[in-house]
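In: Sharing a model prediction with you, sequence too.
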Amino acid sequence: MRVLMVGDIVGKPGRNAFTQVAARMKQEGQVDFIIANGENAASGRGPTPEIANALLNAGADVVTLGDHAWDAKEMVAGIDLEERIIRPANFPKGAPGKGFVRVDTPEGPLVVMQLICRVFMQPGYDCPFQMADRMLNGQLGSDSVIFVDVHGEASSERMAMGRYLDGRVSAVFGTHTHCQTSDETVFEKGTAYITDLGMTGPKDSILGREVEPVVAKFLTGVPHKFDVAKGKPTLEGAIVDVDMKTGKAHSIERIRIEI
């Protein structure tokens, strides 16, 4: 099975890029399953259930979130209404929603799990490594095909997670920084890995935001409003070819498509 993992979708330009490219790839049979990070899909902030559901309707099989999960108050109540919208599993106990979903496909079940890192992130998250152990030894103990979205700032922490889970999951892919890395690989024990998928959003921008206000903030130290940039978008991500029987990845291909 060919699984497309789409980097952080930023605002309307990112949503448009996803609809035009990812949905078409699925319709044309280029990919079989799509995981989309919708962390910044609503004007660069966390999505409402309506926006996340629109991504599902456009072709995503699962939408993952991140540290902006609760930006929209509607998501706090709405996330439990759609199991294919997931937040990090190591959010504090009592947080709404779930940190994984098991999707039945024609070729068998596929699990998507999300973890959030702690280095350079806000405090309060449980240890992602220990949470991964608990889930893989518990609820997901009988699953073979597992894709893990690791949402975080530090490359080292995400790399460590990839190595830690090698041979235990099908793929580990990083999200959050909006900067695509070129280190895609399949580890020795069969786990596909990339430190960051990148961003699906406006090309001429700084992490999806208008250039001038961001530069002005660095020059002056004065706060500015960082609106989502306009212009032509780019879709970034990766495609993993996975064996649905063994759960091992055959290959991983980094993609970057300009609209």
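Out: Sure, I can see it.

In: okay, CA-based contacts and neighbour counts for the rest of this
Out: Fine.

In: any idea which element Asp104 lies in?
Out: strand 100-105 (DSSP states H and E).

In: helices or strands up against the next helix or strand after that strand?
Out: Moving toward the C-terminus from strand 100-105, the first helix or strand encountered (DSSP H and E) is strand 108-116. Helices and strands touching strand 108-116, by 3 or more Cα pairs under 8 Å, 6 or more residues apart in numbering; DSSP states H and E, are strand 100-105, helix 128-137, strand 146-151.

In: got the angle for strand 108-116 vs helix 128-137?
Out: Per axes from the mean of the first three to the mean of the last three Cα atoms, to 10 degrees, the angle that strand 108-116 makes with helix 128-137 is 160 degrees.

In: Could you check the angle strand 108-116 makes with strand 146-151?
Out: 20 degrees.

In: what sits up against the strand holding Asp104?
Out: 83-84, 86-89, 109-114 (Cα atoms under 8 Å, 6 or more residues apart in numbering).

In: Go again with 7 Å.
Out: The contact list for strand 100-105, computed with Cα atoms under 7 Å, 6 or more residues apart in numbering, reads 83-84, 86, 89, 109-114.

In: Mind listing what's buried along it?
Out: Buried residues in strand 100-105, counted by 16 or more other Cα atoms under 10 Å: 100-102.

In: Alongside the first one, take a look at this:
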Amino acid sequence: MKLLFIGDIFGRSGREMIEDHLYALKKQHQIDFVIANGENSAHGKGITQRVYEELIFNGVQAITMGNHTYAKKELLDFIDEADRLIVPYNQLKTLPGVGSRIFTWQNKRIRVTNLLGVAFMNGYNYNPFIAMDELLEECDEDYHIVDFHAETTSEKIALSYYLSGRVSAVLGTHTHVQTADEKIIDQKTAFISDVGMTGPKEGIIGCSKESILYKMTTGLNHRFEVDEGPAQLCGVVIEFDEETNLPIKIERIMI
């Protein structure tokens, strides 16, 4: 089996990259299942029903989220029917949504889990290490893909070693910059610190340079604007052995 995970889709240009390139990517790499992080897919923050349906129409089979999950209040109107959406598993229990879902592909069961980090985040998230211990007590799927939406590389690397051999992949998102540390840990768990961002490539992590630099040079709050320049698509392709279900290759993609 081959799985494609697409990094944080940011705004309209990120969605256009999915529309323009996903079909060819699936054909080129013989992809069986596609996961994408969509927490910034609606104008750089959150997701709407129209955007959710657009991503599915263009070939995304599972959509993970992150710290901006509920930025668009419209999500609350359709989240119960959004059966391809995976929200952070270790978020406050009072928040709606499903944090770990099982999908079926050719009699293989694929579990997709979304986690939030705690380092330099808002402080309201449940410890992801303990949360995974609790979740894994009930997991026996063929593949288990974890989107770890976290700020620091150290926390992501730590979780990857903690879950080595217990999940199929730990894939970092959130920082929007693709890292060059992809590997397979102990020949059991695929890992990368950050998959990268799918969206504006010449701004500052998706936003216009002017809006970010204004705040950084003046210290004044300023609305961050989505950059409208050229775009990129970042992701990883993971290949699994059909008999053992273990990962045998992880490859970075950047268009």
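Out: Cool, got the structure. Given the structure is predicted, the values throughout are model-derived calculations rather than measurements.

In: Spit out the contact partners of the residue most central in space within structure 2.
Out: What sits nearest the mean C-alpha location of structure 2, by Cα atoms, centre = their mean, is Asn37, with 3.3 Å. Contact analysis of Asn37 of structure 2 by Cα under 7 Å, 6+ apart lists 6-9, 63-65.

In: same deal with Pro13 of structure 1?
Out: 201-202, 233.

In: Turn the residues you listed into a markdown table, columns for secondary structure and neighbour count.
Out: Putting the contacts of Pro13 of structure 1 into a markdown table (DSSP: H, G, I helix; E, B strand; the rest coil; neighbours: other Cα atoms under 10 Å) gives the following:
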| residue | secondary structure | neighbour count |
| --- | --- | --- |
| Gly201 | strand | 36 |
| Pro202 | strand | 28 |
| Pro233 | strand | 26 |
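
In: Just put these in CSV and tack on distance to Pro128 of structure 1.
Out: Output for these, formatted as CSV (distance: Cα to Cα, whole Å):
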residue, distance to Pro128 of structure 1
Gly201, 28
Pro202, 31
Pro233, 32
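
In: so, if you compare these, which one comes nearest to Ile257 of structure 1?
Out: Closest to Ile257 of structure 1 out of those is Pro233 (8.8 Å), distances taken as Cα to Cα.

In: just the helices in the stretch 1-150 of structure 1 please.
Out: Secondary structure of the stretch 1-150 of structure 1 by DSSP state H, counting those that start in this stretch: the helices cover 11-17, 23-27, 49-57, 73-78, 128-137.

In: Superpose on structure 2 and give me the mean offset of the shortest one.
Out: Meaning helix 23-27 of structure 1. Once superposed with structure 2, the aligned residues differ from helix 23-27 of structure 1 by a mean of 2.9 Å; criterion: mean Cα distance after the TM-score superposition for structure 1.

In: Can you point out the buried residues in that helix?
Out: Neighbour count says helix 23-27 of structure 1 has 23, 25-26 buried, by 16+ other Cα under 10 Å.

In: again with the last one
Out: Along helix 128-137 of structure 1, these residues count as buried under the neighbour rule (16+ other Cα under 10 Å): 128-129, 132, 136.

In: One more: the third one?
Out: Neighbour-count burial for helix 49-57 of structure 1, counted by 16+ other Cα under 10 Å, picks out 49, 51-53, 55-56.

In: Please name every helix or strand in contact with it.
Out: Secondary-structure packing of helix 49-57 of structure 1 (3 or more Cα pairs under 7 Å, 6 or more residues apart in numbering; DSSP states H and E): helix 73-78.

In: repeat that for 8 Å
Out: strand 62-64, helix 73-78.

In: which strands and helices sit next to the first one?
Out: Applying 3+ Cα pairs under 8 Å, 6+ apart, one finds that strand 62-64 of structure 1 makes contact with strand 33-37, helix 49-57, strand 85-86.

In: Now do the residue sitting furthest away from the middle of structure 2 against Gly206 of structure 2, distance only.
Out: Taking Cα atoms, centre = their mean as the measure, the residue most remote from the mean C-alpha position of structure 2 is Thr218, 32.4 Å away. As judged by Cα to Cα, to the nearest Å, Thr218 of structure 2 and Gly206 of structure 2 stand 20 Å apart.

In: same deal with Lys72 of structure 2?
Out: Distance from Lys72 of structure 2 to Gly206 of structure 2, by Cα to Cα: 18 Å.

In: Locate the closest residue in space to Phe129 of structure 2 that isn't next to it in sequence within the secondary structure: which element?
Out: Excluding its sequence neighbours, the residue lying closest to Phe129 of structure 2 (Cα to Cα, 6 or more residues apart in numbering) is Leu159, at 6.8 Å. Element membership for Leu159 of structure 2 (DSSP H and E) is helix 153-162.

In: just to revisit the earlier point, among the contacts of Asn37 of structure 2, find me the one that's closest to Ile250 of structure 2.
Out: Nearest member of the contacts of Asn37 of structure 2 to Ile250 of structure 2, counting by Cα to Cα, is Ile6, at 13.0 Å.

In: From Lys93 of structure 2, how far off is that closest one?
Out: Distance from Ile6 of structure 2 to Lys93 of structure 2, by Cα to Cα: 27 Å.
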